[in-house]
Each structure stands twice: as structure tokens, then as C-alpha cells.
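Participant: kindly generate the corresponding structure for this input.
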Amino acid sequence: MLRRILLLNALPPALLAASLLYLDQYQNGLMAAEVEALRTQARIYAAGISEAAVRIENDRASLVPELARPLLRRLVEPSPNTQGKLFDNTGLLVADSRVREGSGGAIVSEPLPPPEPRGALSATVSGIYDRLLVLLPRGFLGQQGRPDVVVDLNPNAPSFDWQPDLGPERREELRIALEGGVTPYIRRTSDGRLLVSVAEPARRGAQSIGIVLLTREAREVDQRLIEIRTSVLTLFAIALVLTVALSFFLARTIATPMLELARAAVRMREGEGRANSVPSGLVARDDEIGVLARDLQNSASALWGRIDANERFAADVAHELRNPLTSVRSAIETLRRIENPDQQKRLLAIIAEDAVRMDRLIADISDSSRVDAELSRIISQPVDIAPILSALAELHNATRKSDTDPVVELEAPEDGLVVRGVEGRVVQVFRNLLGNALSFSPENGKVTVRGRPTGAVVEVTVEDEGPGIPDHKLESIFERFYSERPTGERFGQHSGLGLSISRQIVEGLRGRISAENRRDADGKVMGARFVVRLPAA
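Facilitator: You can find the predicted model right below:
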């Protein structure tokens, strides 16, 4: 995680630094300005020499070397980093600003000033920059491994291998130079000098009398570039330090908490930390890590709650099955000892009833254990509960065994009761509620079913006219194997799982189910009311 954070955070400044270090456009602009300035200077020198260092004979002008040499030196003298050469029409060198006549007639050559010494920081930056250029596509100034490179700043000008030193043997280059078509020549020497050379013809009227060649060391270009590179690399170093620091900070605030959450998950899997499995510091955070920590803690609590519920369920199942089995066992043992046919028939009837009771109990237990798993696999779909309620009401009213049995009345719109759920399970909820209400209703009683949409929820109530529910049992009735039997009903007709299964289904569909008592104006209990709220589709 830390390596990925470092890589992602360092990549943008690295790309920025690489793009800024590649300064071809800026270098080309500086060199273009340098060439134009040097070319203008060469034209001025050529014009001055063509006026002051020529001899006119028979309307033809020719150079006077004795006049041209001191004049060229005087012209170039204000520019210490510039060397000027003057060639005649045949390509012979006439004058050189760096060559003068010394004492005793000796010829003295003055080299260009040595390169200015670089500071330690500039040398370091240049070294880093030169190494980076090996990895980057390079422009004409980066080709330090090839000192003899002609740079064509004018795409329409002819390109040829022209050298600064002209001679009679280079007739084609000489002709081009006399016509003013020479391409500027830029090179970097082995000692790191950046040299720019231009040639301009010296004309007297329409007649060419020679060629002025100027070579200047472009120190300002290198200085500006090194300043920019120094600034870029310094900013990059600062950005890199900040990036590394921020990466470690992000690692401490993201990666480390994630590892702590992973360790907490391992402890949960191994059964450790039943309560407060996740460190409290992570749970108290207000960011996404805190949300994840709280969700993990809630999931762990829900998981432990589910485990505890399963343990209680297993104990309750064993207890509920033990009662009919004990009854069957006692009846069988008694049956072996008696010979009275009537008593034998009565014992066999008890055994049959207990067998039916165990079958009903096992079916309900199986159904209860499948509810959660089934709801977690099935995707909720829109279900219209209006026809479901109507069908259940009509089915009961059409199959009443006697006229004194309770009736079911439905008060619900024909449409608009569409919820998100699983149709089969929704039917089971309302069938359980109706069966529960009918079992507690007196003779000639009435069970009323009402449905209505209330915003984002569809509410369905099932009301009966029975004895109601003890106030302290309004929640207990939804527990497994709880059964509040109607007066006169035979034992074993209810498993005590119907309401528990109904709550499992409703809550699995992200709804709510509750129970309350119906009371009159005097506060007398008139029956029970079950309220189911399911999310509308």
C-alpha cells in the first residue's frame, strides 16, 4: 500500500519535472533570438567594412587588408565573447579579430575567454540534467555527443554541411555565402561552449567584396537554462519531499487502519473479541475508515447475535420436541401395560395427535431456518399486495366451517399497494397474521384488514376482536415458540413460530412489524392490532 501511494503521489511531480526539463521550445526561442542578433551585428560589420576598407578601381571595389584588419578588431572589441573573420571573394582569410601583429612582427592569436566557472550547485544541477537528457528525447542543444551539427532555423533555407572556416576549395559554400544564403551554424564544443556562427556578405553597391563570419559564445543562453533547470529541480525536490511525507501520512491514516481492521477481522474469525472487536480509536473516527470500522463492528455484533440466537433456537427446538416425544413415550409405555380397548384407543389418539404436532413443529422449524438464507439470495421485486389480501379474505370467507366462524373484511384500494419483496414470503406473512387473528376471534367475530400507502411505506393492519395482548407481552409474542393460546383451544394447535417467522420475513424485506391493543374511549381492550410497514416500490 505504501509503495503504491508513493508511486501515485510521486508520478505527477515527476512528469512535471520531466516535461519542464525538456526545454527545447524555450531553448529554440533563445537561440533564434541569439542568431538574429548576431546576424544583425554581422550585417552592420559587413556594411562598415564595405564602406571603409575598400579600394575603387575602374568602378570595381576590392578589399584593402591593411584597412580591414584594424577595423574588424575595433568593431568586435566591445564584444569579448565574439570572434570575427573576414574572407575575400576567393575564400582567403583576410582578417581575424583574434589575430594581431605583436612586437617584432610576430603574429599573436587570442583565444576566446575561458568558460566561466560554475558553482557547486550549478555543476550538480548540470550533471543531473545531463543524465536525465540521456533518458529523454533531445533537441538540438541536447546533442552534446555530436559537436558538429548544423542547425537550420529557417525551414526554407538550404541545408548543407557548412563549416565556419571557408577556403578556396569550398567553392559551392563560398558561392552560397557570397549570395547571403548561409544557414546559421550552432555547435557545442568538447569543453561545453555553446557557439553560434553566422556569415553575411559585404557588398559595395551590387558587388560582393567579401564575407564577414561572426562566432559568438552564447553564454547567456546556457545561464538562463541553468537557472530554469535549477529552479525546476529545486521545486521538484521540495515537491518530492512533501510527496513522500504526505505518502507516509496517508499510509498512517489509511493503510495502517486498514491493517488494524484486517487484524480485527482475524480476531473475529478466531472467536476472540466477542465485544469491541474493532479498536475504539477507529470506531470513533469521522471519516470513511470510521464508517467501515463501525460497520465491521456492527456486523460482528450482528454475527454474534445470530450465533446466540441459533444457540437459543437449538435449545428451544430441543425443548419443544422433547414435550411431544415425552408424551408419545409415556403413552407407548402405558399402552403396553393396559388391555382395555377404550383406553388403548385413547392412548393411540394421543400418540397420533403428538405425531401431528411434531410434524407441524418440524415444518415450522424448517421454514424458520430457511427464511434468512432465502431472503439473502432472492432479489426483491415489486409485489402488489392488494390482490393478495383480497384473495386471502375471499378464501377464508368461502371456506368457513360454520356461520359462527369469524369473517374477514378488507378495506384497501384496488391499486397503489405495491411493495418491494418476495411474493411467496409476503403471502406467508399475511396468512400467519390472519390465522393468528382468526384463532383469537370470538364466534361471529370480525377480522378487519386495512391497507394504505403512506409516503415511501405501505402500511397494512390486521385487527381482531379477541382478548388482546398483555401489555408486557407486546414484544414477547414475536419470540420463537411463544404461544398465547385462545381459551378452549386444544393444546398443540400452534407451534409458536408463526409470528416469529413473520417478523423475520418483514425485517428481511427492510420493513417493520409491531403489535398493539385496540381500545375504546374508556381504555377497555377491544382486541389486538398488528401493523406491517413495507417499503413501497
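Participant: CA only for contacts and neighbour counts going forward, please
Facilitator: Fine.
Participant: wait, is Gly181 part of a strand?
Facilitator: No: under DSSP: H, G, I helix; E, B strand; the rest coil, Gly181 sits outside any strand and is assigned coil.
Participant: correct me, but it touches Asn156?
Facilitator: No: contact criterion CA atoms under 8 Å: Gly181 and Asn156 do not qualify, at 10.5 Å.
Participant: sec struct for the closest residue to Glu200 other than its chain neighbours, please.
Facilitator: Distance criterion CA to CA, 6 or more residues apart in numbering; nearest residue to Glu200, sequence neighbours excluded, is Val212 at 5.3 Å. At Val212, secondary structure determined by three-state DSSP is strand.
Participant: for the one 3 residues further on, same thing?
Facilitator: Remark: Thr215 carries the secondary structure label strand [criterion: three-state DSSP].
Participant: which helix or strand contains the spatially closest residue to it that is not a sequence neighbour?
Facilitator: In this structure, Thr215 finds its nearest non-sequential neighbour in Ser197, 4.3 Å apart by CA to CA, 6+ apart. Assigned by DSSP states H and E, Ser197 belongs to strand 194-204.
Participant: list the buried residues of that strand.
Facilitator: In terms of neighbour count (16 or more other CA atoms under 10 Å), strand 194-204 has its buried residues at 194-204.
Participant: this one as well, want them side by side:
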Amino acid sequence: MKFFASSQKRLLKPSIFRRILAVNILALLTLVVGLLYVDRYRISLIESEVGNLSAQAENFAAALGEAATNNKLNNENSLNQGRADQIIRRLAKNTKTQLVLISRDRTILSDSRLLLEPGGLVQKDELPPPETFPNIFTKHLLNIFDKFTFLFFSNLKTLNIAGEIITYPTPDLWSQIDKTFEGQKLFHVDISKGSVDKISVAVPVQRYKQVLGTLILTFNPLAINESVFLVRLQILQISMIALIITIFLSIYLAKTIAQPINRLVKTANNVRQGLSREYSI
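Facilitator: This next block holds a predicted model:
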């Protein structure tokens, strides 16, 4: 009975090894929790951005269906390219979104990035944002961090857009554009190595339930990448602080364990050599 009681007491009492192990995995657990949080945070931002872009596309398509159509005597409507181009440029003037209007025969009627100049059409592209990384070392470290997160911890399988479940990876819009002529809405999210490169939404342009064409909105979500970068930087800072605390606590525990053992060894050595008869341990 005494043997079982002592064994049970030893099992309930945490060993020194378990204490040191718990302290040493503190930084690792902080990093793992951070990886999972970044993935969930990125998905929520993507879902919100796609939802906003979808609502914007539906409003723009409704405006085009009302104001940029030619009414024919046989009740068949068609898009007026001149009026549609004016509306497209006005809608895209105060946004960073690219608007492309396509007819049913896949002809591009208007593109907000194409400007008519005296020398011909000129394509307008957004300049890349300035570097926001504090230094090169932090940049490379966060890139490795994000690639590791995307490969092993990413749960980006489905997107919930206004109650509609979209499976990722999403198909290319141009290969599925015929579905919009049937009244369907299409989504495309382009993600490479954890960075969101492009979000696109394609909606049908209708008048009295007659599909006249397709409107494609494409948005470069720099705000998502910036927000994820700031979160990654904070997680990296917290992990570094946890690592430093872990190192100091490990040193403290090692000294706490080693000091009485060293005193015991020193005292036993003195007793063995017969230097004195009384020692305090």
C-alpha cells in the first residue's frame, strides 16, 4: 500500500523535466496559435472583401442595365457601347477597381483601364505600393513565416460569401464566363504563397431578366495584405518576446536545480577527503 501511495504521489507531483519542458514549448505554442489566427484572419478579410465587391458589382450592373441599353421594337435590348463606356469610366473614377464590360459574343465593350488618347488606346495600371517592411531581414523572415503558414496551416478550402459557399481554388472567370449569360454570378480569388493577388467578381448585366452582357470587377486587395503583414509582425514580436522569456526561465531553472546538487557534491567530496566532520547541506 505504501508503494502504491508513493507511486501515485510521484505521478501527481510534476517532475522537474515536465516543468522545464512546459516552459520551453511556450514560444512554440505562441507561434502555432499565431499561425492559426493569421489564417482565420486572412479568410475573414477575403470573405468581407469579396462580399463588398459582389454588392458593388450588382449595383453597377443594375445601373448599366437601366441606362446603357438600346430599346428595340421587338422588345430585344442590347448594350449601347458609347453610353456603357461613359458609365463605366464614371463608376471607376473614384475607385481602385477595374471594370470590364463584355457582350454576349465575348466582345469587350469597355475597360476602365484603357484610355483613349490621341495616339490610340493606353492601358492604365496601378503602381505597386511602397515597401512597408522595416528591414530586409524582417521581410525575408516574414516571407518564410507566411509560406510555412500557407503550406501547412492554411484552411482556405471554402469561402462563405453572403451565405453562399465558394470552394477554393476558384475557377478562372474567363473559362466560366458563359455561366454569367445564364444569370449566374462568378467569383475568383487569386492567392499565391499566402498573399492575395487579385479578387474578381463577374455578374450578368440584365434588363427585364434579359441578360445583355457580363460585368467583371477586379480588385487588388492591398489592404488585406497590409493587414495580414501587420498581424504577422505582431505575432513575430510576441514570439520573440516569449522566446527570450523562455531562455531566461530555462537558465533560472537550470541554476535552481544545479545549485543544491553542486553543494551536495562539494560537501560529499569534502567528507570523502576527511577535511571536516560537520557540513551543512
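Participant: which position in the second structure aligns with the residue nearest to Thr215 of the first structure?
Facilitator: Aligned counterpart of Ser197 of the first structure in the second structure: Ser200 (TM-score structural alignment).
Participant: tell me the contacts of its match?
Facilitator: 50, 53, 173, 187-189, 216-219 (CA atoms under 8 Å, 6 or more residues apart in numbering).
Participant: mind doing that once more with 6 Å?
Facilitator: Applying CA atoms under 6 Å, 6 or more residues apart in numbering, we find Ser200 of the second structure in contact with 187-188, 217-218.
Participant: Gln123 of the second structure too?
Facilitator: Counted by CA under 6 Å, 6+ apart, Gln123 of the second structure has contacts 113-114.
Participant: 7 Å instead?
Facilitator: Residues counted as contacts of Gln123 of the second structure (CA atoms under 7 Å, 6 or more residues apart in numbering) are 113-115.
Participant: quick one: map it onto the first structure.
Facilitator: Checking TM-score structural alignment: Gln123 of the second structure goes with Ser109.
Participant: tell me the centre residue of the second structure?
Facilitator: With distances taken as CA atoms, centre = their mean, Arg42 lies nearest the centre of the second structure, 2.8 Å away.
Participant: nearest residue to that residue in space, please, no chain neighbours.
Facilitator: Excluding the flanking residues, the one nearest Arg42 of the second structure by CA to CA, 6+ apart is Val228, at 6.5 Å.
Participant: so which elements touch the helix or strand hosting the one you found?
Facilitator: According to DSSP H and E, Val228 of the second structure maps onto helix 222-273. Helices and strands touching helix 222-273 of the second structure, by 3 or more CA pairs under 7 Å, 6 or more residues apart in numbering; DSSP states H and E, are helix 16-24, helix 26-67.
Participant: switch the cut-off to 8 Å
Facilitator: Secondary-structure packing of helix 222-273 of the second structure (3 or more CA pairs under 8 Å, 6 or more residues apart in numbering; DSSP states H and E): helix 16-24, helix 26-67, helix 136-152, strand 195-207.
Participant: tabulate those (CSV), appending distance to Tyr279 of the second structure.
Facilitator: CSV is the format used below for those (distance: least, CA to CA, whole Å):
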stretch, distance to Tyr279 of the second structure
helix 16-24, 27
helix 26-67, 40
helix 136-152, 54
strand 195-207, 67
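Participant: re the thing from before, distance to Glu57 of the first structure for the buried residues of strand 194-204 of the first structure - can I get that in a markdown table?
Facilitator: Below are the buried residues of strand 194-204 of the first structure laid out as a markdown table (distance: CA to CA, whole Å):
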| residue | distance to Glu57 of the first structure |
| --- | --- |
| Leu194 | 42 |
| Leu195 | 38 |
| Val196 | 36 |
| Ser197 | 32 |
| Val198 | 30 |
| Ala199 | 26 |
| Glu200 | 24 |
| Pro201 | 20 |
| Ala202 | 17 |
| Arg203 | 15 |
| Arg204 | 13 |
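Participant: farthest-apart pair in the residues you listed, please.
Facilitator: Farthest pair in the buried residues of strand 194-204 of the first structure (CA to CA) is Leu194 and Arg204. Separation: 32.8 Å.
Participant: what lines up with the residue nearest to the centre of the second structure in the first structure?
Facilitator: Mapped onto the first structure by TM-score structural alignment, Arg42 of the second structure lines up with Gln27.
Participant: likewise Ser78 of the second structure?
Facilitator: Alignment note (TM-score structural alignment): Ser78 of the second structure maps to Ser62 of the first structure.
Participant: ditto for Leu215 of the second structure
Facilitator: Under the alignment by TM-score structural alignment, Leu215 of the second structure pairs with Val212 in the first structure.
Participant: so who does the closest residue in space to Ile211 of the first structure that isn't next to it in sequence touch?
Facilitator: Nearest residue to Ile211 of the first structure, sequence neighbours excluded (CA to CA, 6+ apart): Pro201, at 4.4 Å. With contact taken as CA under 8 Å, 6+ apart, Pro201 of the first structure is in contact with 43, 46, 177-180, 208-212.
Participant: filter those residues to the buried ones?
Facilitator: For these, a burial check counting by 16+ other CA under 10 Å picks out 43, 46, 177-178, 208-212.
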